[in-house]
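1. build me a model:
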Amino acid sequence: MSSDVIAPLSNPLPIAQALIQRPSITPKDEGALGVVQTALEAMGFVCRRYPFGEVDNLYARLGNAEPCFLFAGHTDVVPPGTEADWQQPPFAAHAEDGMLWGRGAADMKGAIAAMIASVHRFLDEAGTPDGSIAFLITGDEEGPAINGTKAVLKALEAEGETFSHCLVGEPTNPNALGDTIKSGRRGSLNCRLTVTGRQGHVAYPERAENPIPRLMGLLERLNARVLDEGAPHFQPSNLEITSVDVGNPTTNVIPAEASARFNIRFNIRHTGDELTHWIEDEVAKTALGFNGQVKADIHVTGEAFLTPAGDFTTLLQDAIEAETGRRPALTTGGGTSDARFIQAYCPVAEFGLVGATMHQVDERVPVSDIETLTKIYTRILTRYFTDTPA
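-> Below you'll find the predicted structure:
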C-alpha cells in the first residue's frame, strides 16, 4: 500500500491520475487499491482487504451507525490493446486541453476519485454524519466477477455488516453527464451446447451419427421463441447465438461433435432458473431418438432486478439535475455490473461518468466532468444524511 496521501483529497484529478497510473488489468492490482485505502484512512475510515484467489478487494467504513451509504466500484481495467495506437500512453494519466486520458478514466477510476473527493468535501462541510459511509472496491469487475464484489458481500454478511443504500459509479451516461441513472439491469445467461455423435464417411451415413442437424434443430427452436415483449422499464429479452463450431477440416467426413454458444439477456419476466429449465427441456427433446449425447453447460451470471422509483432515486435525480441542469432518466439497458450482486443486500442505483470511450483506445473524459461528478456525489451525501430516503 502506498504511504503517500494525495493532497488535497478534495481535488479528484490527482487521485484519478494516481489510479490510472497503476496498470491494474484484471486480476492484477498494481497498487490501485492502496491509493484508495491511503486516501480513505486519512479521513478516518477503517479499511480491510478481502483477497480471494488472485483478486484483492477493499472494504472501508466510517462509522457504525445506520443508515449506511455504500459507494461501490472497481479499480480493475480491461487491457489497453496496442499501446502504440493511443495518442497518449494508456497508463500515463495525461491531462491536456481539459481532458484526462488513460485506461480507466471513464470506467471507472475517474468516478472512484470523485467518490473519495466528495467524501472529503462532505466531511469538511458537514462533519461526521449521523450514520455511516462505506466503500466496496473490487479488482474483479471486468473479469469473471467471482472473487470480487460477490465474494466480499458474502463475507461481510457473515460478519454482520449491513447497508441502507448503494451507489455504483459505473459510466452510465451515453452522451452527457446527467443523461441516465441505471436503476436496474437485465439478467444474463451463458450456455454452451455440445452434441456428440459418431464420426463416419459421408458416403456411408448409416454408419455414422451426424451431430450437426441435431444442433441446428435445437438452436432453431431456442432462437424461434419470443421470450417476451418487454417489461415495465425493460426492453424485450433477447437470445443471441454467438458461436457455432464444428472444426471439421475435411469434406468427406461426418464430424463426431458440434457445439454452439449463446447468451440470453433477460428482464424481470424471467429468472435464471426458469430459463435454465426451458433449455434443459429442449436439450432432452433433442436427445430423443439420437444415438449420441446432447449437453448444455449453463451459467447464470446475474438475475434481472429493478430498484423501483422512489425516495432514493428521486434524491439522486434531484442532486444530478441541480449540478448539470439535466434530469436523468431511470434506465435498465446495457450490460451487467456488480449492482446485480448488491441488489440482494440493499437498494442500489448506478451513476458515473460518460462512457463513450470506455474499453476503447484513447479512453478519456473531460476533467470538468470529474469535478461535476464530485459535486453531485457531495450533494447526494449532504441530502442523504439530512433526509434519509425510506
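2. all contacts plus neighbour counts: C-alpha atoms, from now on.
-> Fine.
3. check which helix or strand N223 maps to.
-> Assigned by DSSP states H and E, N223 belongs to helix 211-224.
4. buried residues of that helix, list them for me.
-> 211-212, 214-215, 218-219, 222 (16 or more other C-alpha atoms under 10 Å).
5. what does stretch 41-57 give?
-> By 16+ other C-alpha under 10 Å, the buried positions in stretch 41-57 come out as 45, 47, 49-51, 55-57.
6. between which two of the residues you listed is the distance greatest?
-> When C-alpha to C-alpha is used, the two most widely separated members of these are F45 and V55, lying 21.8 Å apart.
7. quick one more, to check against the first:
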Amino acid sequence: MPIDPVDLSARLIRCPSVTPEEGGALVLLEGMLAEAGFACTRVDRGGVSNLFARWGAKNAAKTFGFGGHTDVVPVGDEAAWSKPPFSGLIEEGVLWGRGATDMKTGVAAFVAAAVDFVKDTPPEALADGAIVFVITGDEEGPAKDGTVAVLDWMEAQGETMSVCLVGEPTSPEVLGDMIKIGRRGSVTFDLVAEGVQGHVAYPHRAKNPLHALVDLLGRMNAQPLDNGTAHFDPTSLQMTTIDCGNQASNVVPARAMARVNIRFNDAHSGASLTEWAEGLVAEVAGATGVKIGLTASISGESFYTAPGPFVDLVSDAIEAECGIRPELSTSGGTSDARFIKNHCPVLEFGLVGKTMHKVDERIEIAQITQLKAVYTRILKGYFA
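-> Below you'll find the model as predicted:
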C-alpha cells in the first residue's frame, strides 16, 4: 500500500523536535525506512541527532540523495496559535503545526516517494543505482553538528551521492514556481569597541567607544559592496544591533558592541569580506585611539549549480506535475545545501513557504500529495 505523505507529515509534526531535540521524529523515520529495506545509521554528534539511510549498493554509479531536517524553530507564544502547534491537525484540507512547511512535510514527501519507488521498481532497473537520505536535527540551530556531521561521516565511510535534492520550501506563491539553484553566503561580524569611561561634561578625560563604532559602521555602509553578479542579487549588509548597556545620560560608556550580517554573492567570500572589515577596523582604531575587536562567523559560502541535466530533470518533473515551469533562483536565506554543495551538485525544491516560522504554520494537504508526485517523477526520470 502506498505511503500517505500527509499522514506521515502529521505524525512527524506531533514529534516536538525543537532544535536540538529529536522529539521522536528520526526514530519514526528510521523504523519506517529500515522496514522498507534501507540501511540506516544514526550519526549523532554534539547532542544533535541525525540519520543517514541508503537503499541500494554503496557507491553505486548513480546515487540520488535527498536532504532535509526534522528540527523546527520554537513555537513562540503558544497561546497565539489557533491550533496546538504540535497537533498535526488536519482541518478543511489544511495541515496545521510547527514544521508544516519547514520542513517535515518535505521530508515526508520524499521519504514516501522513495519508499514507494523502490517497492514498485523492478530490481534490474536499479542494478547500479542507490537512494540516500541525509536527515538532520540541527538545520534551524548552529548547523555545526547536523548535515556537516553526516557529510563528515560519509567521507570517512566512503559513502557518496551523485546529486542531491534538498526539500526546503522554495515556492513563493504556488507549488512549482521556483527552484533554488544557489544561495548567497553569510558572514556575521561581532564588533566590540573598548574606550575610557568618563563624565560627558569632561570628554577630554574619556574616550567614547560609541563614536568610534558609529564611524566604523558608517564606513561599512557608505556604499554598496557590489551591484550584483550574473547569477546573484547585490550583496546586502545589515546592522542587527548596537548596544553599550548604558542606563545613564551623563556617562560616556567604556565599552560598546555591534553586530553586522552580510549576505554575499559570488563576488566575495567570507574570508575576503573579513579582510575588508578588518581593514576598516584598523583605520578607525588608528584614527580614534579606540581599541576595536572583530570576530567573524562564516556560516556558509555562496554557491551556484549551473543549469544542465540535473536542473532540467527537476524542472521537467515540476512542469509535468504542477503545470508551471519553475524560475531558477538564488534568492533567500541559507540552508544545508551550502554544505552539500561541497559533496555533489545540489538543488532545492519544496512547498510554498508563506507560513514557515510563523504562528499558525500550516499548509494545504493537496500540496504535500503533489510534492510526493514531483519527487516520484524525478526519481523515475533519474533512474530511467
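8. and the buried residues of helix 211-224 of structure 1, which is closest to T314 of structure 1?
-> The closest of those, once distances to T314 of structure 1 are taken by C-alpha to C-alpha, is L222, at 39.8 Å.
9. who's in contact with that closest one?
-> 279, 282 (C-alpha atoms under 8 Å, 6 or more residues apart in numbering).
10. quick one: A72 of structure 1 from A18 of structure 1, how far?
-> 19 Å (C-alpha to C-alpha, to the nearest Å).
11. between those two, which one's more packed in?
-> A72 (24 against 19; other C-alpha atoms under 10 Å).
12. could you tell me whether that one really is in a strand?
-> Yes: counting by DSSP: H, G, I helix; E, B strand; the rest coil, A72 of structure 1 is part of a strand.
13. contacts only, for it.
-> 135-137, 166-169.
14. what's the counterpart of V152 of structure 1 in structure 2?
-> By TM-score structural alignment, V152 of structure 1 lines up with V150 in structure 2.
15. check which helix or strand covers that match.
-> helix 147-157.
16. mean per-residue distance, that helix to structure 1?
-> When structure 1 is overlaid, helix 147-157 of structure 2 sits 1.3 Å from its aligned residues on average, using mean C-alpha distance after the TM-score superposition for structure 1.
17. quick one on the thing from earlier: read off where the helix holding N223 of structure 1 ends up in structure 2.
-> Against structure 2, helix 211-224 of structure 1 falls on residues 209-222 (TM-score structural alignment).
18. and the aligned residue in structure 1 for F303 of structure 2, what does it touch?
-> In structure 1, F303 of structure 2 lines up with F305, judged by TM-score structural alignment. Neighbour list for F305 of structure 1: 184-187, 267-268, 340, 343 [criterion: C-alpha under 8 Å, 6+ apart].
19. please tell me how far the match of V152 of structure 1 sits from T241 of structure 2.
-> 34 Å.
20. report the contact partners of K375 of structure 1.
-> Contacts of K375 of structure 1 by C-alpha under 8 Å, 6+ apart are 118, 323.
21. repeat that for 6 Å
-> Contact analysis of K375 of structure 1 by C-alpha atoms under 6 Å, 6 or more residues apart in numbering lists nothing.
22. quick check: it vs V365 of structure 1, distance?
-> K375 of structure 1 is 16 Å from V365 of structure 1, by C-alpha to C-alpha.
23. next, count neighbours for E92 of structure 2.
-> 7.
24. now the match of V152 of structure 1: how far from D138 of structure 2?
-> For V150 of structure 2, the distance to D138 of structure 2 - C-alpha to C-alpha - is 11 Å.
25. these two: which is more packed in?
-> For V150 of structure 2 versus D138, the count of surrounding residues by other C-alpha under 10 Å is larger for D138: 28 against 22.
26. okay, the angle between the helix or strand just after the helix holding N223 of structure 1 and helix 211-224?
-> Per DSSP H and E, the first helix or strand lying C-terminal to helix 211-224 of structure 1 is strand 238-245. With axes from the mean of the first three to the mean of the last three C-alpha atoms, to 10 degrees applied, the angle from strand 238-245 of structure 1 to helix 211-224 works out at 170 degrees.
27. average gap between strand 238-245 of structure 1 and structure 2?
-> Strand 238-245 of structure 1 sits 0.8 Å off on average (mean C-alpha distance after the TM-score superposition for structure 1).
28. what does that strand correspond to over in structure 2?
-> Residue span in structure 2 matched to strand 238-245 of structure 1, by TM-score structural alignment: 236-243.
29. how about R326 of structure 1, what's its partner in structure 2?
-> By TM-score structural alignment, R326 of structure 1 lines up with I324.
30. much appreciated, bye for now.
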